[in-house]
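Enquirer: The sequence isn't on hand, but the structure is:
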């Protein structure tokens, strides 16, 4: 895969990577911190699950690129699951692009060469919409994606 574009200080610039295909799985890892209990006692993902980080390069949503993980001969569900990241949700790149987001690579060698970012305007209503589009990749028992 082509390397991502970088600024003069070496940081990845928000971009829509041409080698990430529309059907490619885009995985967002989920921690217990992203789970809330509503007033009726039901557990669901909060908008934190689809909130970008804040950084100088535009603050992308940290994701993993499923096809690249699997092409390396790894089990994507095992790769994205750790004691901290106990679950994950999945989108396709096309779903994210249809919402106006860019989907690009942002490798983090040596631990995660399959890391990517999603860049765009993460408004409150857009986060709600993303949660409606998401599907469980590694489900959390008793937790709904969109309450």
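Expert: Arrived safely, thanks for sending. Only a predicted model underlies this, so the values are computations on that prediction, with no experimental measurement involved. Numbers count the residues shown, from 1 in each chain.
Enquirer: C-alpha only now, for contacts and for neighbours.
Expert: Fine.
Enquirer: Show the contacting residues for residue 102.
Expert: Applying C-alpha atoms under 8 Å, 6 or more residues apart in numbering to residue 102 gives the contacts 14, 15, 16, 17, 96, 118, 119, 120.
Enquirer: putting a second one here so we can go through both:
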């Protein structure tokens, strides 16, 4: 497994570029039905909501593909659940080229929710230009039938 991420005094992971995530590594953004919208032409596509951060430190949740693979798991099976019906992928280098940080932020099991030891975050998404660049660059990892990426 990767080296532990940096944490603040309260134990929360701080935004960082993780040294165990190379520029060529792929990160996967899970997509739910709530992140799919219908455009003015009636086509279903991933909405810009999928490309923004959330939570206390504003990171966009991702799964780090090489961490999943190194643990012997099927990555498509790992990222697909009844809630997360599809996913898109990006290279860490592309994200860093947008002045974003790509880091490791494992999620422990909490209140019966499963742990995610492969969880990472992308920090620094603050402009419409960055969100548009993410939308244009996203490629399917697990495709949702009848939905366009961008």
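Expert: Everything's here; your move. This structure is a prediction, so every number in the text was calculated from the model and none was measured.
Enquirer: which ones among the contacts of residue 102 of the first structure are found in helices?
Expert: residue 96 (DSSP state H).
Enquirer: how about CSV for the contacts of residue 102 of the first structure, with distance to residue 33 of the first structure and neighbour count added?
Expert: Below are those laid out as CSV (distance: C-alpha to C-alpha, whole Å; neighbours: other C-alpha atoms under 10 Å):
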residue, distance to residue 33 of the first structure, neighbour count
14, 26, 24
15, 28, 19
16, 29, 18
17, 30, 17
96, 23, 19
118, 20, 27
119, 22, 24
120, 23, 21
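Enquirer: ok, of the contacts of residue 102 of the first structure, which one's closest to residue 72 of the first structure?
Expert: Residue 72 of the first structure lies nearest to residue 17 out of these, by C-alpha to C-alpha, at 18.8 Å.
Enquirer: Mind telling me what that closest one corresponds to in the second structure?
Expert: Counting by TM-score structural alignment, residue 17 of the first structure lines up with residue 18 in the second structure.
Enquirer: Its match reaches residue 5, doesn't it?
Expert: Yes. The pair residue 18 of the second structure / residue 5 is scored as a contact, 7.1 Å apart, by C-alpha atoms under 8 Å.
Enquirer: Overlap in contacts, the two.
Expert: Counting by C-alpha under 8 Å, 6+ apart, the contacts common to residue 18 of the second structure and residue 5 are 103, 104.
Enquirer: do you know how far the residue lying farthest from the centre of the first structure is from residue 128 of the first structure?
Expert: Computed with C-alpha atoms, centre = their mean, the maximum C-alpha offset from the centroid of the first structure is found at residue 40, amounting to 28.2 Å. Relative to residue 128 of the first structure, residue 40 of the first structure is positioned 19 Å away (C-alpha to C-alpha, to the nearest Å).
Enquirer: one step back: so can I have CSV of the contacts of residue 102 of the first structure showing distance to residue 79 of the first structure?
Expert: CSV is the format used below for the contacts of residue 102 of the first structure (distance: C-alpha to C-alpha, whole Å):
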residue, distance to residue 79 of the first structure
14, 25
15, 25
16, 24
17, 22
96, 22
118, 19
119, 23
120, 26
